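Asks: Got a predicted structure plus its sequence, pasted below:
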Amino acid sequence: MRVFICFAGSCEPLDVPPDQTVGAMKQMVKDNFLVQLSDDKQQQYLELSYGGAVLQDSWALCDVGITSGSAIRCLIKSEQRPVMLVFNAVTGETLPIMGSEALLHVSVARLKTVVSMQSGLPVSAFRLSTPAGVQLYDCNQLQDYAIEVGTTLRLDTWDGWVEFLQGCLLGHRSTVQSHLSEKKPVMRFQLQVALHIAASLGHLDLAGWLLERGAHAEEPVGVHPYRQWCHQTAHQDTRKCPIHIAAESSQLLILKLFITNNLLTLACRDPGGRDTLKVAIQRGHRDCVRYLANKLCSVVSLPNVSLPMRIYLQIKRWVSLGQKKAASNRGQYTSAAFKARVGDTLLVDGFNQPNMCSKSRKAVTKPSRRNEAKALQPLPPTNNLLSAPHLPSLQAVNPADCKEMHNSWKQDVKNREEGLLNEIRKDDSSLFRSKFILPPIREGIPKQVFIGASPTSYHILIGSLKSSSQHGGRTPRENAIYCWTIASAFTEKPWLKQLSIARTLIRKRVHTMA
């Protein structure tokens, strides 16, 4: 069968069998027309078309209706080849990283910035790793990991966050709400991450709901609470705010929502010192630039005076800082309550097992459920336990003996406290005129549990008290009596001031032992 190949302005005949495939025909065209394809920076390939349709390599000529005398058009197509690929474990998609080979010599932090802009995820919500599973750290260069052109990296997120991030990317408010963490520090971080994604992708409904839940467009996303001890070495983009992301992504409706909610977002600056208007100008988003410029050049009308927007923003910022400082002095500013606490997990690069393996929430909670199931297994019959030969025989206990032991223990505690007070009076009898006695220890009363304390905080506290008693020579109760007795000598001070003095003495003693 003879067909005609139209290539480069000429039409040449070519004899092929009817069952010839398109892929084999392309090779014949290369040999007859001496076509050379370049694979340097752009990938070039041949494209055959018949009747306006592009022919696939696996098709046979007779199957697509090509008969003898048909004319087939041949073109050389070129497309830019990506430098590397990133497999997103959250969405299951592969992101192409375009550019020149110079991208292989940049830092990992720079690559994470590019991946963050393409995927919409903040840099603190994912990590990158090589095909061999080696994690890429921000401070290193890509060439340190021997990454070549065409390498496929892997993007992983925090364990138990897959469903949460999928809901954020799709803008499903109910999905995001159902997968928020029960821990307040982690939940607050998740709200900022969700607001970052909503600002990047333009999910207006999700962004409005997040603002109602307490997320702030003028606050940076930051790092995970487990990594707050390492925030000095965190990625620079962790200090970006959702308002900057909206300006970079040209999300005008999101910008209007953020500015309407809080005018201070106009004066918010990114890590490079740029405000929102400069970010929009450098990105070339005309609609955002026009809106922001009109806002900054407007006038704010107050009851007795009208102020330019820039002066009004500066005054409002001063007032906000003053309110935070005053609330902090009164102990009412609760922003520090969301920081890391004693007993929380601490993650340091290179020293912990990675907690960012993109495990689903069901896979993370499944082991704990297994443990609960084991703990709830039925106990063996009581008769079998009592009949075991290795158990000692039970003996009757006299209640009078228990009461006598308890009274002797209370008398011993009282004697020790009296001896401590006498020792204090001997040191300076003129200083202490009053005698302070703590209430007796009462057993059977459950210990107080602090709201928000981690499960291991109690064991850490008990260990600290034992260490203090061992090195200080006094039990915590004796130390409290000692410090309060000294503080009670300041009779001209009110009771709360005396309590503050006693607490200061205890802290100084702890620092001295350390």
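Replies: In hand now; what should we look at?
Asks: contacts and neighbour counts: CA atoms only from here.
Replies: Fine.
Asks: for the protein, what's the longest helix?
Replies: Ranked by residue count, the top helix of the chain under DSSP state H comes out as helix 399-427.
Asks: What residues sit buried inside the next helix or strand after that helix?
Replies: Per DSSP states H and E, helix 399-427 leads on to helix 457-472 as the next helix or strand towards the C-terminus. By 16 or more other CA atoms under 10 Å, the buried positions in helix 457-472 come out as Ser457, Ser468.
Asks: The closest residue to Ala280 other than its chain neighbours - how many residues pack around it?
Replies: The shortest distance from Ala280 to any residue other than its chain neighbours is 5.2 Å, reached at Ala247 (CA to CA, 6 or more residues apart in numbering). A total of 28 residues lie near Ala247 under the criterion other CA atoms under 10 Å.
Asks: Can you give me the end-to-end span of stretch 64-84?
Replies: In stretch 64-84, first residue to last residue: 36 Å (CA to CA, to the nearest Å).
Asks: if we can go back for a sec, the longest helix of the chain: how far from the chain's middle?
Replies: Its chain's C-alpha centre and that of helix 399-427 lie 53 Å apart, by CA atoms, centre = their mean, to the nearest Å.
Asks: now for it, which elements pack on it?
Replies: With contacts defined as 3 or more CA pairs under 8 Å, 6 or more residues apart in numbering; DSSP states H and E, helix 399-427 has these neighbours: helix 476-487.
Asks: Quick one: name whatever helix or strand follows the helix it packs on.
Replies: Counting by DSSP H and E, the next helix or strand C-terminal to helix 476-487 is helix 495-513.
Asks: any idea how far Asn32 is from the residue lying closest to Met25 once chain neighbours are set aside?
Replies: Distance criterion CA to CA, 6+ apart; nearest residue to Met25, sequence neighbours excluded, is Val16 at 7.8 Å. Separation of Val16 from Asn32 (CA to CA): 13 Å.
Asks: for comparison:
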Amino acid sequence: MRVFIAFEGLCESFDILPGQTVKDAKQMIKNFFHIQLSDDKQGRRYLELTYAGGVLRDEWVLADAGVTLCSTIKCAVKDEEKPALYIYNAVTQEKVPIMGNVHLLTETVAKLKSLVSLKCGFPVSVFCLRTIDGKEMYDCNILSDYKLELGATLRLDVWDGWKELLSDCVLGHSQNVQWHLSKNEAILRYQQRVALYIAAHFGHLKMAEWLQKKGVRADEAIGVHPYKEWCCETYHPDIGKGAIHAAAEAGQMLLIKAFVARNVLCLECQTPFGQTPLRISIHKGHKDCVLYLIMKMWSVVSFPKISLPMNIYIKVKKWLFVAQKKICKLKRWAPQFKTRVGDPFVVDGFTEPKMTSKDLHNLHQHKWKKIIRSYTNSQSQSSQDFANAVLKLQPKTEKEKIPTPSRFPPVMKTSDNLDRLEAESYSMDIIHNNLWNAQIPLPPITSINSNLPHNLTMPQATLLLNSSLESFSKHLGRTPRQNAIYYLSLASEFKEKPWLQQLDMARTLAKKTVYQL
């Protein structure tokens, strides 16, 4: 099959054999045009073939991708810069690339944390960074002090017991966030500010409105965890950011409007570096946010007998807010949530680490074991007391046996080689399952045979079909339905092709996958 390759203003013909892949065609093009390619730690230079508006993958056969006789394929040389570092997020379990070059390794850990915060949407006071060996990285140190290389992977860990909370904040589940909030008032206020910051980054409008109704302000600085309030000299500068700054950095137009509509002080709220939301939006290139903020800054606030420009109105509002805070302090109306004597604290490098991303189950496992142990002991003791009472009331003969009371659950017996901790966790799972079964009824189980054709409803045919589907999912890592959706999405990238041809291409690629297994 002869095809034409268009490269840098030239168009040359190539003879492609029926079984040759895109990778083989790239090798022919490289040798013909004498193209220099590279692949190192800092980046790579590679060839990219496009046909009908879609990019051809190396493992595809040209005929399967819909390339016909005398078709024209575009060829281009691409330069791809490889990430300098990778950050494994323990909350979302994703690998976040941090772009840069070798000069990034000469920066401080605080600078890297600022870049990571922009990528993942977490405030810098919520997480810490660790090397693969588990060594914690402190803000004042240089990255090269930890002997990192280009392409190294670091781990992002959060406060113990916060994994579920932050995961629900990322997804925008307000009810689950409320369930995971702390009962300690100081930690609660800090968690609410963190939740509003994450909602502003990801654009969760409903969760942001709910938190603002709780009294959380978008222009208020995130601050630090109450365990670290005493060590102000080592604070990261980005703890002075608020939720409005996170919305401006991410370009969340709806969140900016919601914050400004509730509190106009958000327009003049500044970071520790003196950046307002308008300056941040200009720097990030969010045109819609810039136009809205400029319009609000140059607007006029009208009252029955007077009209004030927005900048004058904001100054008056700030003055009233400061005066109100002083009056509340004098009369002790507003509660002050500050660190007091007896509160736990964290000293980096000296106290036991509190940022290891432990979930709630592992964090409170010892408490739950005590509860399960006391529950089983109380049940066994109560059943034994009842049996003794029956013995006193009813004299028994040698042949009589006192039955176990039915209203008391029997004590679980384990074998000698079963570990005690496993028995306790097993009993704890039973209790949790019973609770969920009592509160949430499960839907009825439907039979898979009802959806199959009549010729496949026989037991042998059903067994054969199920075993084939299981082996397919095991080796490929996707179900047949997921595999079909995957190739349909790939084929839809070839926008210049009609839809039926895209469908035929997806069917061909899916068949190829089955044949290769």
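Replies: Yep, that arrived. What you see is a predicted model; the values in this text were computed from it and never measured.
Asks: what's the TM-score here?
Replies: The TM-score (TM-score structural alignment, normalised by the length of the first structure) is 0.65; 379 aligned residues with a CA RMSD of 3.2 Å.
Asks: if we can go back for a sec, Val16 and Asn32 of the first structure: who's more crowded?
Replies: A side-by-side neighbour count of Val16 of the first structure and Asn32, using other CA under 10 Å, places Val16 first with 16 against 11.
Asks: isn't that one right up against Arg2?
Replies: Yes. Between Val16 of the first structure and Arg2 there is a contact at 6.2 Å, judged by CA atoms under 8 Å.
Asks: Which residue ranges of the second structure form strands?
Replies: Remark: strands assigned in the second structure by DSSP state E are 2-7, 10-15, 38-39, 43-51, 54-55, 72-81, 85-89, 94-98, 127-130, 136-137, 152-158, 300-302, 307-309.
Asks: To Asp429 of the second structure, which of those strands lies closest?
Replies: strand 152-158 (26.7 Å; CA to CA).
Asks: give me every residue that touches the residue nearest the centre of the first structure.
Replies: Taking CA atoms, centre = their mean, the centroid of the first structure lies closest to His224, which sits 3.6 Å from it. His224 of the first structure is in contact with Ser124, Ala125, Val186, Phe189, counting by CA atoms under 8 Å, 6 or more residues apart in numbering.
Asks: Please look at Glu94 of the second structure and Tyr88 and confirm they touch.
Replies: Yes. With contact defined as CA under 8 Å, Glu94 of the second structure reaches Tyr88; the gap is 5.8 Å.
Asks: More neighbours: these two, which one.
Replies: Using other CA under 10 Å, the more surrounded residue of Glu94 of the second structure and Tyr88 is Tyr88, with 20 against 12.
Asks: So that one is in contact with Val158, correct?
Replies: No. In this structure, Tyr88 of the second structure is not within contact of Val158 by CA under 8 Å, at 11.8 Å.
Asks: how close does the closest residue to Ala293 of the first structure other than its chain neighbours sit to Phe126 of the first structure?
Replies: In this structure, Ala293 of the first structure finds its nearest non-sequential neighbour in Leu277, 6.9 Å apart by CA to CA, 6+ apart. In this structure, Leu277 of the first structure and Phe126 of the first structure are 28 Å apart, going by CA to CA.
Asks: What residues sit buried inside the top helix by length along the second structure?
Replies: Secondary structure of the second structure per DSSP H: the longest helix is helix 365-393. Neighbour counts using 16+ other CA under 10 Å place Trp368, Lys369, Ile372, Thr376, Gln379, Ser380, Ser383 of helix 365-393 of the second structure among the buried residues.
Asks: and those residues as a markdown table, adding distance to Ser357 of the second structure?
Replies: A markdown table is the format used below for those (distance: CA to CA, whole Å):
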| residue | distance to Ser357 of the second structure |
| --- | --- |
| Trp368 | 19 |
| Lys369 | 21 |
| Ile372 | 25 |
| Thr376 | 31 |
| Gln379 | 35 |
| Ser380 | 37 |
| Ser383 | 41 |
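Asks: How many residues are close by Gly171 of the first structure?
Replies: Neighbour tally, Gly171 of the first structure, other CA under 10 Å: 21.
Asks: wait, what's in contact with it?
Replies: Contacts of Gly171 of the first structure by CA under 8 Å, 6+ apart are Ala198, His203, Asp205, Leu206.
Asks: ok, now with 10 Å
Replies: Residues in contact with Gly171 of the first structure (CA atoms under 10 Å, 6 or more residues apart in numbering) are Leu165, Ala194, Ile197, Ala198, Leu201, Gly202, His203, Leu204, Asp205, Leu206, Ala207.
Asks: Matching it against the second structure, which residue comes up?
Replies: Taking TM-score structural alignment, Gly171 of the first structure has Gly172 as its aligned residue in the second structure.
Asks: Looking at the first structure, name the residue matched to Leu469 of the second structure.
Replies: When the first structure is aligned by TM-score structural alignment, no residue sits opposite Leu469 of the second structure.
Asks: what about Leu469 of the second structure, distance to Ala506 of the second structure?
Replies: 19 Å.
Asks: Please say which of those two ends up with more neighbours.
Replies: Under the criterion of other CA under 10 Å, the comparison of Leu469 of the second structure against Ala506 puts Ala506 first, with 25 against 12.
Asks: show me the contacts for that one.
Replies: For Ala506 of the second structure, the contact set (CA under 10 Å, 6+ apart) comprises 64-66, 483-492, 500, 512.
Asks: Now do the helices in the stretch 401-517 of the second structure.
Replies: Ranges of helices within the stretch 401-517 of the second structure are 420-439, 459-476, 480-491, 499-516, based on DSSP state H, counting those that start in this stretch.
Asks: Between those, which one is closest to Asp343 of the second structure.
Replies: helix 420-439 (31.6 Å).
Asks: No further questions, thank you.
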